[in-house]
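Peer 1: Sharing a sequence plus its predicted fold:
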Amino acid sequence: MKINWGTGIVIAFALFMSFILYFVFEVQSNSKYDNDLVVEEYYKHDSHFQEEMARIQNAHDLQQRPSITYTDNQGVKIVFPAGFESDKVKGNILLYRPSNKKFDFNTAIALTNSSLVIPENKLVKGRWDVNMEWQYNGKKYLTKEVIYVN
């Protein structure tokens, strides 16, 4: 049987469509390809955006800001300026892993000598987004940093 060029184009098109559909179904059904949202309640989170921007601006307006750094032998070290009274700082720290939400965790701020250390054994290698929501003297602040764990 001889196939003309029109039939060949139709067969090639059908094979290409089958190929694409196979991969779409494979990605949707296989748990290895996790395609969750970044935030569970996206619209609820987005409605508080202006408040978040005000807290970020409050933190930016400080003359002395807390520093968030990663050191190989300790982990993530958060140091507040000496002018802050440690017992008046309240809040929590969210360590967010963009590649896998299973590693995300929260830590309450409990300062020792105006600093806080998150041990290295709690952290997996790679990128971490650190969101520190804190309050000092009744004013709310939000500090966001990106760190890389080696």
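Peer 2: Structure received. Residues are numbered from 1 along each chain as shown.

Peer 1: hey, let's count contacts and neighbours off CA atoms from now on
Peer 2: Noted.

Peer 1: From Leu142, how far off is the most centrally placed residue in the chain?
Peer 2: The centroid of the chain falls nearest to Tyr96 when counting by CA atoms, centre = their mean (3.6 Å). Taking CA to CA, to the nearest Å as the measure, Tyr96 falls 15 Å from Leu142.

Peer 1: next, the one to line up against it:
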Amino acid sequence: MNWGHKIIIVFILGAAGIVTLVVKSMRTRIDMVTGDYYAEELKYQQNIDAQKNAHRLTDPVVIAQTSDSVEIIFPRECLDAELKGEITFYRPSDSRRDFSVPVQPDEYGKVLVHRQRLDRGNYRIKVQWELDGTPYFLEKQFFVQ
């Protein structure tokens, strides 16, 4: 085989490699954090204010993991009041695993999310609630084991 054939083979292999990369990149899922990015950006200052309100609570909101559930525990001052809001479990690696639950704590201030709804891995938990007309917001990275 002469050098001309070898050059043609190298060009064909290179072109096949490029085509393979293009096909693989076209099939890769790209998940956005939110579909309505610009509207979320406009609400960002409200989230900052709500985070400040959450830091002013006497006790922080605690997110803990047990063998069968993830617990979101609200502080004492939230126990006797009517809370409105939602808890969002955002999975950065797969948006199909995202879900939300309403903020409906029990008499101990706990909201339980069963492990069957969660895959092992990294989540960003966003807790948004309102207490006596004041908005609160907490965002925390959490690893489910």
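Peer 2: That came in fine, so what should we check first? Here the structure is a predicted model, which means the values were calculated and not measured.

Peer 1: quick revisit: ok, the residue nearest to the centre of the first structure - contacts?
Peer 2: Shown in contact with Tyr96 of the first structure (CA atoms under 8 Å, 6 or more residues apart in numbering): Phe103, Asp104, Phe105, Trp128, Asp129, Val130, Asn131.

Peer 1: and the last one, how many neighbours?
Peer 2: Just to be clear, that refers to Asn131 of the first structure. Neighbour count of Asn131 of the first structure, defined by other CA atoms under 10 Å: 17.

Peer 1: any idea how far Val124 of the first structure is from the alignment partner in the first structure of Arg56 of the second structure?
Peer 2: Using TM-score structural alignment, the partner of Arg56 of the second structure in the first structure is Asp61. Asp61 of the first structure is 32 Å from Val124 of the first structure, where distance means CA to CA.

Peer 1: The two: who's more crowded?
Peer 2: Higher neighbour count among Asp61 of the first structure and Val124: Val124, with 13 against 10, using other CA under 10 Å.

Peer 1: residue contacts, whichever residue in the second structure pairs up with the more buried one?
Peer 2: In the second structure, Val124 of the first structure lines up with Asp119, judged by TM-score structural alignment. Neighbour list for Asp119 of the second structure: Val144 [criterion: CA under 8 Å, 6+ apart].

Peer 1: Please identify which helix or strand holds the alignment partner in the second structure of Val27 of the first structure.
Peer 2: Using TM-score structural alignment, the partner of Val27 of the first structure in the second structure is Ser25. For Ser25 of the second structure, the element it lies in under DSSP states H and E is helix 3-27.

Peer 1: okay, and whichever helix or strand comes after that helix goes to which residues in the first structure?
Peer 2: Per DSSP H and E, the first helix or strand lying C-terminal to helix 3-27 of the second structure is helix 37-42. Taking TM-score structural alignment as the measure, the first structure aligns residues 42-47 with helix 37-42 of the second structure.

Peer 1: What are the contacting residues of stretch 4-12 of the second structure?
Peer 2: Contacts of stretch 4-12 of the second structure (CA under 8 Å, 6+ apart): none.

Peer 1: again, 10 Å this time
Peer 2: The contact list for stretch 4-12 of the second structure (CA atoms under 10 Å, 6 or more residues apart in numbering) reads Trp3, Leu13, Gly14, Ala15, Ala16, Gly17, Ile18.
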